[in-house]
Structures are given as C-alpha cells and as structure tokens.
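Asker: Attaching a predicted model along with its sequence, questions to come.
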Amino acid sequence: MKVPILRLQNAGDMDLPSYMTEHAAGMDIPAAEDCLLEPGDIQVISTGFAMALPPELEAQIRPRSGLAIRHGITVVNAPGTIDADYRGEIKIGLINLGKKPWQIRRGERIAQMIIAPVCRIIWEETDCLEDTDRGDGGFGHTGMGGSA
C-alpha cells in the first residue's frame, strides 16, 4: 500500500521511516534534531516528516526495545496514536526513565511506527449485556485462581 509522505525542510538529508529487516512489523523513525534527555525529562522530538494516512488506518508510535531496555528511553504515551486526518509533523514524546542523561543525535532511530487498521463502530445501546464466565471481574481477575 502506498501512503503519501512529506519530507519537511528540517529533514532534507535524512532517511524516511523504514523497515530495518524483511519481516519487521514497525518502521524505525529517526530524530530530526539533537536533544539532551536528562533523567526524568520528557521532550518532544521532531522527525522531519508528515504523512497522509487513509481513513481506515492509524499509525502507532512505540518505543525501540533496545533504547528502552539499555537506557530507559521510551515513548511517554506508548503507544502514541496518529490519526488519519492529522497532517502536521510527526513528533515523538520521549521520556528518560534511566539514571544517566541520554544524548539524542540527529538521524538516530528513536522510536518505531506501526501502521494498523482502524475499526469504526456504531454504539447499540442496550438494557443488558451477554453474560460470560468472567463477568465483571476486573484488574488481575484472571490470575487470581478463581476467588477474589
């Protein structure tokens, strides 16, 4: 499927998001700016591109596992959602959960983007819901061995 992508002026020399292996689910996204991320800091990082997703798709922004595990750098609102009607620059909200400052360098891959289908629903109001074995068992219910 082809999706229109616009390289912005701040990223003329940069790579566009891309799949790094043949079977990768997500495309790695490079940063379009340098930024120092101190422990506990949240920064919004420019990527230098915008896109026009069709209405039946969304983009999900997720952490890169290596950055998260080795350095504590993750997407603060993971997964972030980019709606099909958004046309502005894609920016990534990162947080440093690590113990050391992390220098983000222009061109460094900072997140991954998964394109996923969106199912639009129509609510059908009702007086009752179909019963299930779980019922209204909430948080942690399935791991409690049957008794609450």
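Answerer: Perfect, I can see it now.
Asker: Every contact and neighbour count from this point should use C-alpha atoms.
Answerer: Noted.
Asker: so who does the residue positioned nearest the centre of the chain touch?
Answerer: Nearest to the mean C-alpha position of the chain, by Cα atoms, centre = their mean, lies Ile61 at 1.3 Å. Neighbouring residues of Ile61 by Cα atoms under 8 Å, 6 or more residues apart in numbering: 75, 78-82, 92, 111-114.
Asker: Over to Pro101?
Answerer: 36-39.
Asker: cutoff 6 Å now
Answerer: Pro101 sits next to 37-39 when contact means Cα atoms under 6 Å, 6 or more residues apart in numbering.
Asker: structure B:
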Amino acid sequence: MTRGFAIVERFSEADLTLPTRATKSAAGYDLAAATDFTLPSIWHLNFIKILVTIWQQKHLTDEAISSGQAVLKPYLVPTGIKAYMNRDEVLILANRSSNPLKRSLVLPNGVGVIDADYVDNPKNEGEIFVQMMNFGLKDVHIKKGERIAQGIFMPYLLTDNDDIDIKDERTGGFGSSGK
C-alpha cells in the first residue's frame, strides 16, 4: 500500500483540495476546513461564572461542573479528507504554529493520532476531524479551505512481545480504538 489523502463521499461534490506541503522541506501536509465553521470563545460560554465560583472558593454544584465541562469541550472541525497509509504508519495531526499566536486556537489533545485502520471505517468513512478550542476573547470564523492543522506521516515501532496480545479490528469512527 502507499500513503495519501482522498476526499470522503459526503464531500465528493464540495470542491475540496487534497492536503499538500507548502514548501520542499515542510514535514506536514496542510489540512483545511471542509466548511465554514465558527469556533466560539470559551469566554462567551458561561465560563466566567464558573471561574468566579472557583476563585471565590465556593462549592461547585454537579450542574455547574457539567456546565463547565460542556464549555471546555473541544469542537470537531471537519476536513472532508481521509488518509490511507501502510499498516505500520500513523498520521500525526499537529497545530499550525500561527493558530495560537495569531488566532488563539489550540488543539486541546496536543496532537491527533490517525491510525492506519481508521480509513474507510463504517462510522464516518475515516474522515479526519481536527479538535479545536478558542481561548481568545472573540469568536473565530474559519472559512472553507482555510488551513487549520498539519498532518505528518510517520512510521512507528512495536514492542518485542506485541504479537502476544490479541488485537481487535476497528469497528467505529472517531475515538473508537480504545478497549
């Protein structure tokens, strides 16, 4: 098998561009948003009220905790792209260096990991979504085609006794490889 990108079926008519590297020495392929998308500022989502309660050392109710967790939940920005690769490779998703500096956008998981068996899974055809949060003071509008992350193909190593464990086949989409 080789490695590369393809457009998922649900975006087949959306005039998307496959990821490319911007320069000859760039390690990452630029991933873009498949649609216009607004990332709300965490400060607009009742976050201040929760912070004040914590700062005042008041007891947080279960409802306040749930509300706070909902505010801090990342958004999934669709790319409309899937990646195929050899079984001993992974696609690492990393933030663009300009996102936090210029736009206050971060990948809350630090890096994303796209496994080789994620492609063409029955849940979402292997579409890559980029987890993002906006810690800035205003909402950020991402336009269709705007670069939001970069993907780096890498080989990975296995332990000597890895073949002892029985491995399951992937049955789900995003976040489904856990047991």
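Answerer: Thanks, I have it. No experiment lies behind these values; they were computed from the predicted model shown.
Asker: Any idea what the TM-score comes out to?
Answerer: Superposed pair, TM-score by TM-score structural alignment, normalised by the length of structure 1: 0.76. Supporting alignment: 124 aligned residues with a Cα RMSD of 1.9 Å.
Asker: Quick one: buried ones out of the contacts of Ile61 of structure 1?
Answerer: 75, 80, 82, 92, 111-114 (16 or more other Cα atoms under 10 Å).
Asker: ok, the residue mapped onto Ile73 of structure 1 from structure 2 to Ala34 of structure 2 distance?
Answerer: By TM-score structural alignment, Ile73 of structure 1 lines up with Leu105 in structure 2. Plainly put, Leu105 of structure 2 is 17 Å away from Ala34 of structure 2 if you go by Cα to Cα, to the nearest Å.
Asker: swap in Leu18 of structure 2?
Answerer: Counting by Cα to Cα - Leu18 of structure 2 and Ala34 of structure 2 are separated by 11 Å.
Asker: Looking only at neighbour counts, state which of those two leads.
Answerer: Counted by other Cα atoms under 10 Å, Leu18 of structure 2 and Ala34 do not tie: Ala34 has more neighbours, with 24 against 17.
Asker: how far away is the more buried one from Lys144 of structure 2?
Answerer: Counting by Cα to Cα, the gap from Ala34 of structure 2 to Lys144 of structure 2 is 5 Å.
Asker: which one is the aligned residue in structure 2 for Pro63 of structure 1 nearest to, not counting chain neighbours?
Answerer: Mapped onto structure 2 by TM-score structural alignment, Pro63 of structure 1 lines up with Asn95. Spatial nearest neighbour of Asn95 of structure 2, excluding adjacent residues (Cα to Cα, 6 or more residues apart in numbering): Ala149 at 4.8 Å.
Asker: what's near enough to touch that neighbour?
Answerer: Residues near Ala149 of structure 2 by Cα under 6 Å, 6+ apart: 31, 94-96.
Asker: Let's see if you can find the most crowded of those residues.
Answerer: Leu31 (29 neighbours).
Asker: What ranges does structure 2 have for its strands?
Answerer: All strands of structure 2, identified by DSSP state E, fall at 4-7, 29-32, 37-39, 75-78, 81-84, 89-95, 105-106, 112-115, 129-134, 140-142, 147-155.
Asker: okay if I get these as JSON lines plus distance to Ala22 of structure 2?
Answerer: Supplementary listing: the strands of structure 2 in JSON lines, determined by distance: least, Cα to Cα, whole Å:
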{"stretch": "strand 4-7", "distance to Ala22 of structure 2": "16"}
{"stretch": "strand 29-32", "distance to Ala22 of structure 2": "7"}
{"stretch": "strand 37-39", "distance to Ala22 of structure 2": "23"}
{"stretch": "strand 75-78", "distance to Ala22 of structure 2": "21"}
{"stretch": "strand 81-84", "distance to Ala22 of structure 2": "18"}
{"stretch": "strand 89-95", "distance to Ala22 of structure 2": "15"}
{"stretch": "strand 105-106", "distance to Ala22 of structure 2": "20"}
{"stretch": "strand 112-115", "distance to Ala22 of structure 2": "20"}
{"stretch": "strand 129-134", "distance to Ala22 of structure 2": "19"}
{"stretch": "strand 140-142", "distance to Ala22 of structure 2": "19"}
{"stretch": "strand 147-155", "distance to Ala22 of structure 2": "10"}
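Asker: Out of those, the one nearest Ile48 of structure 2 is which?
Answerer: Nearest of the strands of structure 2 to Ile48 of structure 2, taken as Cα to Cα: strand 129-134 at 14.5 Å.
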